[in-house]
Each structure stands twice: as C-alpha cells, then as structure tokens.
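A.B. asks: Whatever this is, show me its structure:
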Amino acid sequence: MERANEVLHLRSNESEMVSEIVVNPHEPQVGPSFYEDFALRGIRVHRVQPGFIFCTFKVPPRLIDRTGNLAGGAIANLIDIVGNSLIYRLGQPMNVSVDMSISYLSNAKLDDELEITSKLLGKIGSVSGTSVIIKKKASGEIIAEGRHSLFSRLKSKI
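C.D. replies: Sure, this is the predicted structure:
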C-alpha cells in the first residue's frame, strides 16, 4: 500500500502542471458527426411534449450483434440519448449522465420496428430522472426499460 501511495502521489511540479491545463470547449460542428450518423440515424420523433418524447426506430444492420440481435450497447445508447433529449436545451452545456440502470427483457432483430417512449420522472436541483421504454411496435413486447439520472448546469424549470 505504501508503494501504491508513493507511485500515485503528485510531486509539487506535477501538481502545478495539472493546475495550468486549459481545456477549450469543442467547436460547434456543422452537420452530423460519425457517432450521430452511425448510432442515431433512423430515429423518427413523432411526439414531443414537456416531459415526454415518443419516437420510432427500425433496427438497422449496423447495430446488430453477432447473434443477430440489436446490440446491448445500442440499446443503452438509445436510452441515453432519448432520455437526455428530455432535458437538453440548445445552447446550454451538455447534460452529464450520473447513473443509468437498464433491464434487458427481450431481443430485437434486424428490421424490427421499435417504439421508444421517454418520460421525465422528476427534477431536484440540477439532477433530473428519466424513464425510457423500448418495445416492439408490432407486438408491444418490451425490449428494455431504462432509468437515467442526469446532471445539468441549467437551473430553469423543465
């Protein structure tokens, strides 16, 4: 343990160097990023109300895992993005995920049409909670349900 503490301890010159680091904000981007084009292309928003979003998504080949199912990471990404969309405000700093819990209940296959519903559960101070349900449009079978807590510097009411 002493050796670990010794290795991890910052020397005074290292501490000064860290305190002088300047991180500039990202430049605004024109058009979609690779991430947006790859992971989010195909989401169709049908209804937006305060504290509620409803959209659909057809499972594309690019998000299928080797077993032929919608990849777990793609499901987590959909929950993250659609949940975050409830509290994101254009021109404001991006929200930060504090906690996300996902129950994977079933599988979605290539070309399955999914319904994604996101609801605002509440807001206390700078922390908001959302619930996102992903289900098959044809059968109503729930694929996944996620709860998402986000921190935002935005102080106004939602």
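A.B. asks: contacts, neighbours, all on C-alpha from now
C.D. replies: Noted.
A.B. asks: From Phe38, how far off is Ser103?
C.D. replies: Using Cα to Cα, to the nearest Å, Ser103 is found at 24 Å from Phe38.
A.B. asks: er, Ile143 actually
C.D. replies: Separation of Ile143 from Phe38 (Cα to Cα) stands at 21 Å.
A.B. asks: Could you check which of these two is surrounded by more residues?
C.D. replies: For Ile143 versus Phe38, the count of surrounding residues by other Cα atoms under 10 Å is larger for Ile143: 20 against 13.
A.B. asks: tell me the SS of the nearest residue to that one once chain neighbours are set aside?
C.D. replies: The shortest distance from Ile143 to any non-neighbouring residue, by Cα to Cα, 6 or more residues apart in numbering, is to Ser106 (4.5 Å). Taken by DSSP: H, G, I helix; E, B strand; the rest coil, the conformation at Ser106 corresponds to coil.
A.B. asks: Please give the structure of this sequence too, so both can be compared:
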Amino acid sequence: MESSEESPVSAERTAHVQRVVDRLISNSPIYTILLSSIKLVSASRGNVTTRLVLEPNHVNSRGTLHGAVSATIIDFTTGLAIASWDLRETTGASVDMHISYLSTAKIGETLEIESIANKVGGSMSFSTIRISKVAEDGTLTLVTLGQHTKYGKNPAAASSQAPKA
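C.D. replies: Okay, here's the model as predicted:
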C-alpha cells in the first residue's frame, strides 16, 4: 500500500520541475504571455501533469483554444517531462511535432495536460502529450493529442565525454 506522503525523491523531482517552470516562464516572453498561470499538479520520472484555466489570450477568433496555444503548451510541458526524467536543467529544442486537434475548449474551462517522456537519450528525446478538458464532475475529454521530438544534450553524457585534465 502506498503512503499518502511524498517520498524525498519525488519531492526533489517535483521541486526541480517547478524550478524549471519558473525559469522558463521568466525567461520567455511567449511563455509569460500564455503560460504564466499554469499549475504543476504532479511530477514523476518522465511524467508531468499540469493544469491551465483558459483565459482570453488562449483562444482564437471563435473563442476556443487556439491551435498555436496548443503547440506552445506541447513545447513547454513535454520539456518539463524531459527535465523530470533525469533532473536536467535544459529541455531541448524542437525537432518535430505532430498535433491532432480532436475537440475544443473555451474561456474559463480547465485543461489537464499530461506529458510523458517516452524515451530520453543522449541527444534526442521523444514525448507524447494529452491535453484534456476537465468537466465539473472531474471527467476528462481529450482536446489535443501530440507527439514531440526534441534535441538536447544530456549534461551528464556531455561531461563524461569532456577531456580529462
């Protein structure tokens, strides 16, 4: 039976991911505009869940979640899943992104975003993401499904290849 208390390793991972969230938002104008209200719900190795309440800056001319905002959410949160994998500071640069828009959401609705780092290698990371709308009863309706590939050197791998003094 699992304890309801967070383990020290889990607490360290969650704190690390929250630091990455804070740094990315403070260093990127687009993340500041679109994702400054995102909330970290949970973080485990390679899996991060966040929530975002949709505001006017998140929607298109029809008042529903803008596709470019979905892409920004994917870029941001899959990077968090990669960072949670091995507690790296950097999240990599996008190489490839596939997005399926399955439903929509509007201002005031809450999105739950589950990002999974499926494979994190020495320089390439592969992730998947589910962006769902949260109903009042807690049920989830899938809004966006995505796959994201990022390039970014694993700092531990890079330092192990450095010339020895």
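A.B. asks: care to give me the TM-score?
C.D. replies: Remark: TM-score between the superposed chains equals 0.73 [TM-score structural alignment, normalised by the length of the first structure]; 127 aligned residues with a Cα RMSD of 2.1 Å.
A.B. asks: The first structure: helices as residue ranges?
C.D. replies: Using DSSP state H, the helices found in the first structure span residues 2-8, 12-19, 34-35, 72-85.
A.B. asks: Of the ones you listed, which stretch is the most buried?
C.D. replies: Neighbour counts (mean count of other Cα atoms under 10 Å) averaged over each of those peak at helix 72-85, with a mean of 20.
A.B. asks: which residue numbers in the second structure go with that helix?
C.D. replies: The counterpart of helix 72-85 of the first structure in the second structure, using TM-score structural alignment, spans residues 67-80.
A.B. asks: Residue nearest the middle of the first structure, spatially speaking?
C.D. replies: Asp80 (2.0 Å; Cα atoms, centre = their mean).
A.B. asks: Identify the residue spatially nearest to that one, adjacent ones excluded.
C.D. replies: That would be His148: by Cα to Cα, 6+ apart, it lies 7.2 Å from Asp80 of the first structure.
A.B. asks: Contacts only, for the one you found.
C.D. replies: Neighbour list for His148 of the first structure: 79-80, 83, 97-101, 129-132 [criterion: Cα atoms under 8 Å, 6 or more residues apart in numbering].
A.B. asks: Now rank these by neighbours and give me the top one.
C.D. replies: Within the contacts of His148 of the first structure, most neighbours by other Cα under 10 Å means Gly83, with 31 neighbours.
A.B. asks: measure that residue to Arg153 of the first structure for me?
C.D. replies: The spacing between Gly83 of the first structure and Arg153 of the first structure, counted by Cα to Cα, is 17 Å.
A.B. asks: what does Val82 of the first structure give?
C.D. replies: From Val82 of the first structure to Arg153 of the first structure the distance is 19 Å (Cα to Cα).
A.B. asks: wait, what's in contact with the residue nearest to the centre of the first structure?
C.D. replies: By Cα under 8 Å, 6+ apart, the contact set of Asp80 of the first structure is 97, 100, 148.
A.B. asks: Which residue in the first structure aligns with Val95 of the second structure?
C.D. replies: In the first structure, Val95 of the second structure lands on Val98 (TM-score structural alignment).
A.B. asks: Surely its match and Arg147 touch.
C.D. replies: No: with contact defined as Cα atoms under 8 Å, Val98 of the first structure does not reach Arg147; the gap is 10.9 Å.
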